[in-house]
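**Q** Any chance you can model this:
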Amino acid sequence: MHKTIGRDMHQIEPDALLLKVLKTGQPAARKRHLIKSVQKYVSMRMFPIWRDGAVAGAYSVFRDVTELRRLGREVERVTQVAEELTSQLDAAFSRFQMIGQDPRFRTLLTRAVTAARTDATVLIRGENGVGKEGFAKLIHQASLRRNKPMITVNCAAIPETLIESELFGYEEGSFTGARKGGKLGKFELAQGGTLFLDEIGDMPLLMQSKLLRVLQEGEIEKLGREENIPVDVRIIAATNQPLEELVAQKKFRADLYYRLNVISLAVPPLRERRNDILPLANHFLEEYNQRYGKKAVLSRNAGQQLLEHDWPGNVRQLRNCIESAVILCGGLEITPADLTLETPEAPRAVSGSGFSPPAGPLREATLQFERQLIRSALERCGGDVEQAARQLEISRRTLYRKLSDKIDTSAEFVTS
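**A** Modelled structure (predicted):
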């Protein structure tokens, strides 16, 4: 300020507002004004000085707000950066159907991205259809392993006798029927990348102990090979089962549970994030309109019906519902009549009039009766094996085994 003290203001600050106050005799104020002579932003109030009815001078009271202005600009910059990052994250989340504004869900997404920056084992928990595999893909793509493979293994879909060779592979001639040249296991295929173990709760106990050893030692024992093979794989596991209860029942190893449960992500069911139902529905609507060359829109009544449904099949059920509505709607607007919102019924007993047991041994009659139950469940569920297994209260692995052993898996209603 020493540059201005004692100097003529007309020379050092010819545009000064104080000169205008001196000329007009009218008070003035500014919240933010640049004093050019000192390059400072100030908040100021200016008043005239009257003497004998004439303006004899003027004075101002000001406060330096240069730092406040700088901080304001910094806040604005950081806000724009945050908005841009949020936009980029939303775009990434959208790729994996990670759509929603529910606070709990958004927090979970943030935790997933944070966990992705490490190699820590992640256990994703939640009901069928909530999007556990989507979270696994998101973690892989946000990690440093994104340029390496992500291999998915459905532990419930592989027969118990084959799961070891599927995971670890085998050498040529290691057993009768072994493929010439041997076979790479899922761990070797995922080398340097991510191995996603879906339905980990259905993994047989013997296999659990072998998986634990791989996690501890970082190497696999390949069937028919003398030396162990080092592997560098990040493990993500998922389950819809209460692992704590399985541990208490001695159906799941406690040491493996603790080894997998380093970072736990519990995905909420769709009924607990109802504000996300319509955004998800509209996302799927756009996807299937494009796929089937349509321009369907949701009517208000249809949207309300989606909001009121409990969605036992979660996001997967919502996706299927929208796809069906897009295909079947007769006009441009999807109405409640176009929505398939049935809740799966409990398995019904086969009445005596609906099933005639064949003559012959009890075992054959039992197998025929079991076939009838499985076929009936699959038909009710439109070929959805997972839903049929849930109705029959058996695991998917058991149902797949029964499908391969007892019925024709080429039947058109059998799907994975």
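**Q** going forward, measure contacts between C-alpha atoms and count neighbours the same way
**A** Fine.
**Q** For the stretch 251-400 of the chain, which segments count as helices?
**A** 254-260, 277-292, 300-308, 314-328, 362-380, 385-392, 396-406 (DSSP state H, counting those that start in this stretch).
**Q** Turn those into TSV, columns for distance to residue 198 and mean neighbour count.
**A** Putting the helices of the stretch 251-400 of the chain into TSV (distance: least, C-alpha to C-alpha, whole Å; neighbours: other C-alpha atoms under 10 Å) gives the following:
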stretch	distance to residue 198	mean neighbour count
helix 254-260	12	16
helix 277-292	23	17
helix 300-308	29	16
helix 314-328	16	20
helix 362-380	22	16
helix 385-392	13	20
helix 396-406	12	17
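**Q** Can you say which of the ones you listed is nearest to residue 69?
**A** Closest to residue 69 of the helices of the stretch 251-400 of the chain, according to C-alpha to C-alpha: helix 277-292, at 38.7 Å.
**Q** could you check the angle helix 314-328 makes with that closest one?
**A** Helix 277-292 and helix 314-328 are oriented at 50 degrees to each other (axes from the mean of the first three to the mean of the last three C-alpha atoms, to 10 degrees).
**Q** Show me what helix 277-292 is packed up against.
**A** Packing contacts for helix 277-292, counted by 3 or more C-alpha pairs under 8 Å, 6 or more residues apart in numbering; DSSP states H and E, involve helix 300-308, helix 314-328.
**Q** Residues touching it, excluding its own?
**A** By C-alpha atoms under 8 Å, 6 or more residues apart in numbering, the residues outside helix 277-292 that reach it are 97, 99-100, 270, 294-298, 303, 306-307, 318-319, 322-323, 326-327.
**Q** With stretch 155-164 instead?
**A** Against stretch 155-164 from outside (C-alpha under 8 Å, 6+ apart): 197-200, 202-204, 207, 395-398, 400-401.
**Q** what about 10 Å?
**A** 153-154, 166-167, 169-170, 185-186, 196-207, 210-211, 221-223, 238-239, 386, 395-401, 404, 416 (C-alpha atoms under 10 Å, 6 or more residues apart in numbering).
**Q** which of these are buried?
**A** 153-154, 166-167, 169-170, 185-186, 196-204, 210-211, 221-223, 238-239, 386, 395-401 (16 or more other C-alpha atoms under 10 Å).
**Q** Please flag which of the residues you listed sit within strands.
**A** 153-154, 169-170, 196-198, 238-239 (DSSP state E).
**Q** can you list the residues you listed in JSON lines and add distance to residue 180?
**A** Converted to JSON lines, these look like this (distance: C-alpha to C-alpha, whole Å):
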{"residue": "153", "distance to residue 180": "23"}
{"residue": "154", "distance to residue 180": "25"}
{"residue": "169", "distance to residue 180": "13"}
{"residue": "170", "distance to residue 180": "10"}
{"residue": "196", "distance to residue 180": "27"}
{"residue": "197", "distance to residue 180": "27"}
{"residue": "198", "distance to residue 180": "29"}
{"residue": "238", "distance to residue 180": "33"}
{"residue": "239", "distance to residue 180": "35"}
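**Q** Alongside the first, I'd like the structure of this one:
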Amino acid sequence: MEINDDFLESLPISSIITDSDGKILKVKNLSNNIINNNKNNKNNICNKNEVKRLYEDNGFKVNVQHYKIRCDNKFYHLYIIDNTKYKIDEMDIIFNCIDGIVMIVNRNRVIEKVNSAFYKLTGIHRKFFEGKSIDQLKKDEFMEESIILKVFQSKKPLSMNVKYKSGRIVTYTAIPIIAKNGVIQKVIATGRNITNLVQLQDRLAEVEKQKNKYIDRLKNLEKSLGENIVYSSDKMKQVIKMAIRAAKTDSPIFITGESGVGKEEIAKFIHENSERNNKNFITVNCAAIPSELFESELFGYEDGAFTGAKKGGRRGLFEDANGGTIFLDEIGEMSLSMQTKLLRVLQENEIKRLGGNKSIKISVRYICATNLSKKQLSNNLKFRQDLYYRLSVIPINIPPLRERREAIFPLVHVFLNRYNRKYNRKVKLDKKMMEFLHDYNWPGNIRELKNVVERIVILSENDSLSEKQFWYILQLGSKDISTKNNDTDDKIVVNGLMNLNKAHDIIDETMIQKALDKYSTVTGAAKAIGIDPSTIYRRLKKHK
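**A** Modelled structure (predicted):
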């Protein structure tokens, strides 16, 4: 045997051959760093421990086998260096340091190796997976779907989420290693736990679903509310909730509240949300109809029923409202005799035209409204108690604007936008003006606020009001609105001279209108300014 390069190539792995004194003669797959370091080393390599130390000094961990060989009557030392075991150990360390799942599956669909992150991310110990068939694991329902089986079927890289029986979800990417003959040799899969992300996505999807549901509900509510009902206070929320519930029934509703709080708007809202919304909504202003005409207006009349009666007769408001809703506004102003007749209609669900004998069946929803107090309503000389109890199955009280000031800002914005569009203006109110509108007591409630905002939009010289102009416009036609004390007496300001009779007419018209705005009923307005109700009726007829 000759010690030459062919002999060295026939040796496995890395090898060193030295003479009997330890001097290196031949090397195979040996790092130049080790050779150079050995040349600088005064000590000769004399045993396998020194070879091992030489490798370790250069950062390698190896297993060294020593053989003594004889050739041409000379002795040599053969050192075979094997670092395969340590490479495997090193790979295991690296493999298990990866914080994502790494899974290796062989051609038989058996899991060869899974790193330690598998347990951490799935909650299932890897001993249940390593050495196990993917088919069996799927059969045992360890996971809902298997990405490995899908890769074996498609022979293509694939990404998907896998849910384990522990409830955790891992997103995997699996890549097949395919031999030249087209057979899958291995499948390498890497994955990360996305359980929290999926749960968050599910919650977000649910939130989005709820959001869309509430948006639809708000749109429907906005549609049903229209532009005339704006609310933000808890008190009004309760009113709207009650109105919505009441709308689903046919029970009579009795709405109370001060003048201008929006009783008619709530009545319309109830009708529009009821099953009768495709039928008529008939408003009857009980304070505006003279008592002698009330019966003919409500019940209609036959031909020749009275002097001046229309030929052929006329339908009454109850017939117009048949199938729909009749809104009896200011019902507290209805005479006691007319209340008695209305009670009979409620009991019998039928009417008779004035001058006629034929009974006409009707089906209407009753909504009544008044600004009378509970004390006034309980006065049997003012309002029949049996009628009141018939009509007030569902009582709804609308609080005055001063008790729900949080609605003032939204209302001002709504009215500003409405009248800016109507009059092609862009009027804005500054913070100080808005604060005053918020703090004012609004004895005329929403009606007064709406009128004031419309007045501001119409009369303002510029889109940005000066403070002086704001106060001037506010005081026009308002009861000392420049102060927060609504009990201040009215004062007449004379800015010039004019015909005294004409001045009397203007004062009469102004005072009557202000009284009607405040009290809403002819009777209440007449009492407040000390005149007979008939005088107001004549004045109203004259100005019409």
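**Q** Which of the ones in strands among the buried ones among the contacts of stretch 155-164 of the first structure sits closest to residue 378 of the first structure?
**A** Taking C-alpha to C-alpha as the measure, residue 378 of the first structure lies nearest residue 154 of those, at 19.7 Å.
**Q** hang on, the earlier thing: and the two most separated of the ones in strands among the buried ones among the contacts of stretch 155-164 of the first structure?
**A** 170 and 239, at 27.1 Å, using C-alpha to C-alpha across those.
**Q** circling back: quick one, which of the helices of the stretch 251-400 of the first structure is nearest to residue 68 of the first structure?
**A** With C-alpha to C-alpha, the closest approach to residue 68 of the first structure among the helices of the stretch 251-400 of the first structure belongs to helix 277-292: 39.6 Å.
**Q** what does that closest one correspond to over in the second structure?
**A** Helix 277-292 of the first structure corresponds to residues 408-423 of the second structure when matched by TM-score structural alignment.
**Q** Show me how far the matching stretch is from its chain's centre.
**A** Centroid displacement of stretch 408-423 of the second structure relative to its chain, using C-alpha atoms, centre = their mean, to the nearest Å, is 25 Å.
**Q** Residue 111 of the second structure is in what secondary structure piece?
**A** For residue 111 of the second structure, the host element (DSSP states H and E) is strand 111-114.
**Q** Packing partners of the helix or strand just after that strand?
**A** Next helix or strand after strand 111-114 of the second structure toward the C-terminus (DSSP H and E): helix 117-122. Applying 3 or more C-alpha pairs under 10 Å, 6 or more residues apart in numbering; DSSP states H and E, we find helix 117-122 of the second structure packed against helix 84-97, strand 101-106, strand 169-178, strand 184-193.
**Q** Pipe these into JSON lines and attach mean neighbour count and distance to residue 122 of the second structure per row.
**A** What follows is those, written out as JSON lines (neighbours: other C-alpha atoms under 10 Å; distance: least, C-alpha to C-alpha, whole Å):
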{"stretch": "helix 84-97", "mean neighbour count": "13", "distance to residue 122 of the second structure": "15"}
{"stretch": "strand 101-106", "mean neighbour count": "21", "distance to residue 122 of the second structure": "9"}
{"stretch": "strand 169-178", "mean neighbour count": "20", "distance to residue 122 of the second structure": "7"}
{"stretch": "strand 184-193", "mean neighbour count": "20", "distance to residue 122 of the second structure": "7"}
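**Q** Look up the closest residue to the residue mapped onto residue 225 of the second structure from the first structure, ignoring the ones flanking it.
**A** Aligning on TM-score structural alignment places residue 225 of the second structure opposite residue 93 in the first structure. The shortest distance from residue 93 of the first structure to any non-neighbouring residue, by C-alpha to C-alpha, 6 or more residues apart in numbering, is to residue 99 (6.3 Å).
**Q** swap in residue 284 of the second structure?
**A** Here the residue nearest residue 284 of the second structure, using C-alpha to C-alpha, 6+ apart, is residue 328, at 5.0 Å.
**Q** aligned partner of the one you found in the first structure?
**A** Per TM-score structural alignment, residue 328 of the second structure is aligned with residue 197.
**Q** so its match makes contact with residue 121?
**A** No. Using C-alpha atoms under 10 Å, residue 197 of the first structure is not in contact with residue 121, being 11.1 Å away.
**Q** shared neighbours of the two, anything?
**A** 235-237.
**Q** Quick check: which element contains residue 74 of the first structure?
**A** Here residue 74 of the first structure is assigned to helix 66-95, by DSSP H and E.
**Q** That helix vs helix 277-292, what angle?
**A** 50 degrees.
**Q** which helices and strands does helix 66-95 of the first structure pack with?
**A** Using 3+ C-alpha pairs under 10 Å, 6+ apart, helix 66-95 of the first structure sits against strand 28-35, strand 40-51, helix 103-116, helix 132-141.
**Q** wait, what's in contact with the residue nearest to residue 93 of the first structure?
**A** 90-93, 105-106, 109, 276-277, 279-280, 283.
**Q** Over to residue 104 of the first structure?
**A** Each residue near residue 104 of the first structure by C-alpha under 10 Å, 6+ apart is listed here: 266-268, 272-273.
**Q** how much space between the aligned partner of it in the second structure and residue 395 of the second structure?
**A** Here residue 104 of the first structure is matched to residue 235 in the second structure, going by TM-score structural alignment. According to C-alpha to C-alpha, to the nearest Å, residue 235 of the second structure and residue 395 of the second structure sit 15 Å apart.
**Q** Please apply the same query to residue 381 of the second structure.
**A** 21 Å.
**Q** neighbour count winner among those two?
**A** The residue with more neighbours, out of residue 381 of the second structure and residue 395, is residue 395; 18 against 10, by other C-alpha atoms under 10 Å.
**Q** residues in contact with that one?
**A** Contacts of residue 395 of the second structure (C-alpha under 10 Å, 6+ apart): 242-243, 246, 252-256, 367-369, 389.
**Q** Of those residues, select the buried ones using a PyMOL command.
**A** The buried subset of the contacts of residue 395 of the second structure, as determined by 16+ other C-alpha under 10 Å, is captured in PyMOL by this line:
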select buried, resi 243+246+252+253+254+255+256+367+368+369
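**Q** can the contacts of residue 395 of the second structure go into a markdown table with extra columns for distance to residue 347 of the second structure?
**A** Listed next are these as a markdown table, based on distance: C-alpha to C-alpha, whole Å:
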| residue | distance to residue 347 of the second structure |
| --- | --- |
| 242 | 25 |
| 243 | 24 |
| 246 | 21 |
| 252 | 12 |
| 253 | 16 |
| 254 | 17 |
| 255 | 21 |
| 256 | 23 |
| 367 | 16 |
| 368 | 16 |
| 369 | 20 |
| 389 | 12 |
